[in-house]
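Q: Curious how this folds, go ahead:
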Amino acid sequence: MALATPPDLSDSAVPVQPLARTYPRGLYIEPHQHEWGQLLYAVSGVMWVDTPNEALAVPPQRAVWLPPGVPHGIRVVSDLQMRNLYLPQATASTLDSTVQVLEVGRLLRELIITLVEQTDEQPAYSEALLSLTLLELQRARRTVMKVPMPDTPDRRLLNLCQSVMANPTLDIAFEQHAENAGASVRTLARLFQGELGMGFAQWRRQVQLATSAAELIQGVSVSQIARSMGYSPSSFSDMFRRELGVSPSLYGQGQASGAVL
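A: Alright, predicted model coming up:
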């Protein structure tokens, strides 16, 4: 486990603090929070961002906006090339007051990367870049691929949820997850209903959908995703279409072309 070291956030007069980091697959950044707002964006790789009541699957065509003071942790699914922007409270107040997953188009992507890479030698240029970036963040399409997470001191439920997020395959039964978590099936079933308002199968299906969507955006084939989750390609496609109203292949094609699905 590790905690990311942010840039110096003591000077609120600074309009933006950029950060470039590389994180290896499997790294877990423990929950923490900042007085500044934070835009999390990875130019490559996939991550789960954990917030108090939900987890967000984030591929490269998505970014996460975290308002000031929101606790968050990061689970690195594949090697990440991270580009972050920290915004002081006055600037952060121009964006959403709640956690958002944003679609990152070509212009926004280049703006984020340029803000991180540029120097302080041309302050007027930097100010213009930031202003345009904020406008693009305000108009970026919001997405809803979120997975509810338990807010409970009972580590057994949280450990089970984290285990499923790391490997959401059908090949691992609820009974096996319960045994690994050190609790009975009945106890965990009751915790799922009480904390998350749904059963284990429905919750795991949401994890599978979020994971699948992230992988489809990355260009992973439908058959490969299906096999990794314990489905046949046809049964996986049926599940995906039933839940999201579109086939996984069309979803991947639409996201790649920027179409709204």
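
Q: only C-alpha atoms for contact and neighbour calcs from this point on.
A: OK.

Q: leaving aside the residues next to it on the chain, what's closest to Glu136?
A: Computed as C-alpha to C-alpha, 6 or more residues apart in numbering, the closest residue to Glu136 that is not its neighbour in sequence is Leu108, at 6.2 Å.

Q: Now do the contacts for the one you found.
A: By C-alpha atoms under 8 Å, 6 or more residues apart in numbering, the contact set of Leu108 is 133, 136-137.

Q: For this structure, just list every one of the strands.
A: Remark: strands of the chain, listed N- to C-terminal, are 17-23, 28-32, 37-44, 47-51, 54-58, 62-66, 72-76, 80-87, 100-103, 142-143, 146-148; assignment by DSSP state E.

Q: centre of the chain versus the fourth one, how much separation?
A: It stands for strand 47-51. 5 Å (C-alpha atoms, centre = their mean, to the nearest Å).

Q: try the fifth one
A: The offset between the C-alpha centroid of strand 54-58 and the centroid of the whole chain comes to 4 Å, using C-alpha atoms, centre = their mean.

Q: now swap in the last one and tell me
A: For strand 146-148, the separation from the chain centroid amounts to 10 Å (computed by C-alpha atoms, centre = their mean).

Q: Second chain to compare with the first, below:
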Amino acid sequence: MNANELIQHLSDHQVVSKIIDLPANEVEEWHAHPWHQVLFPTSGLLQSNIESKSIIVPHNGMLFIPANTLHKSVSVTKTQFLAVYLNPQSPVNYGDNPKSCLVTPFLKELIVFLVEHGLDNHTEQMTTSLLCVLRDQIAIAEHYEIPLLLPSDRRLMAIFVELNQQPDLALTLAEWAVKVGASSRTLSRLCAKEFNQSFAMWRQNIRLVLSLQLLEKNISIQNIALELGYQSDSAYIHAFKGLFTQTPSQYRKKYLLV
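A: Sure thing, here's the model as predicted:
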């Protein structure tokens, strides 16, 4: 049963949910739901479009999509996400503005509880109260901006697929150019056009976003740096802080359960 059929079937509920598994590079084409949606990857990575805006949703981030808003998602890697649908006729006012935000351990547990247990198994007042907590947690959650990763050009996509599987690949721009059948100048021009950044910065952002999944595991910062292809943990920490405005250890402590 797809999401809109589920919503129609349970239209008297305040909240319904489902777990969705996507293989890498799976595309969920443009669609909308009559209810608000909370989209939360528990593993993997999504690149989503909400109308004209594109957003990266990591496994410790979430996206709030207002009811009847057109959106589209692509799984950057093999991804599982929790989809929570919130009835706009509920006593809880969720607002009409999309939001991408980082998920604290408390907010994660609340979303997981919604999916695993369902709040409509309880009294309507308890359901309303807990959904108010959800709304408030989303409202105070920190917004984030992660640069886009997925290219539309087939040559850049070939590079992305390899880096996604082996982020420590140390090929130079010239070596990548030979490998994918393009000139170095062409690859540089394509990165500037698609991402408004250099090839080196795009490659670094791929590594840094992939590192978010490694940070949830019991792996030292030094070993994560080496796995990503950095020459030292200090180089990785410096690059991570440049994108996420905090060190990997601070990020791990604040947002990840390890």
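
Q: Superposed, how do the two chains score by TM?
A: The TM-score (TM-score structural alignment, normalised by the length of the second structure) is 0.74; 244 aligned residues with a C-alpha RMSD of 3.5 Å.

Q: Please indicate which of the contacts of Leu108 of the first structure has the highest neighbour count?
A: Leu137 (21 neighbours; other C-alpha atoms under 10 Å).

Q: Which residues does stretch 143-161 of the second structure contact?
A: Contacts of stretch 143-161 of the second structure (C-alpha under 8 Å, 6+ apart): 47, 54-56, 76, 99-102, 176, 180-182, 187, 190, 194-195, 202, 205-206, 243.

Q: Please repeat the previous calculation with a cut-off of 6 Å.
A: For stretch 143-161 of the second structure, the external contacting residues (C-alpha atoms under 6 Å, 6 or more residues apart in numbering) are 56, 100-101, 180.

Q: So Thr128 of the second structure versus Ala139 of the second structure, what's the distance?
A: Thr128 of the second structure is 16 Å from Ala139 of the second structure, where distance means C-alpha to C-alpha, to the nearest Å.

Q: got it, and Ser75 of the second structure?
A: Relative to Ala139 of the second structure, Ser75 of the second structure is positioned 26 Å away (C-alpha to C-alpha).

Q: So those two - more neighbours on which side?
A: Between Ser75 of the second structure and Ala139, counted using other C-alpha under 10 Å, Ser75 has the larger neighbour count: 24 against 14.

Q: Find the residue closest to the more buried one in space, skipping its chain neighbours.
A: Leu46 is the one closest to Ser75 of the second structure (C-alpha to C-alpha, 6+ apart), at 4.6 Å.

Q: So what does that neighbour match up with in the first structure?
A: Taking TM-score structural alignment for the superposition, Leu46 of the second structure sits opposite Val49 in the first structure.

Q: contacting residues around that match?
A: By C-alpha under 6 Å, 6+ apart, the residues touching Val49 of the first structure are 55-56, 73-74.

Q: can you check Gln100 of the first structure too?
A: Shown in contact with Gln100 of the first structure (C-alpha under 6 Å, 6+ apart): 64-65.

Q: Could you give me the ChimeraX syntax to select whichever of the contacts of stretch 143-161 of the second structure are buried?
A: The following ChimeraX line selects those of the contacts of stretch 143-161 of the second structure that are buried, judged by 16 or more other C-alpha atoms under 10 Å:
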select :56,100,101
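
Q: Could I get the contacts of Val49 of the first structure in CSV, plus columns for distance to Val116 of the first structure?
A: Output for those, formatted as CSV (distance: C-alpha to C-alpha, whole Å):
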residue, distance to Val116 of the first structure
Ala55, 26
Leu56, 23
Gly73, 22
Ile74, 20
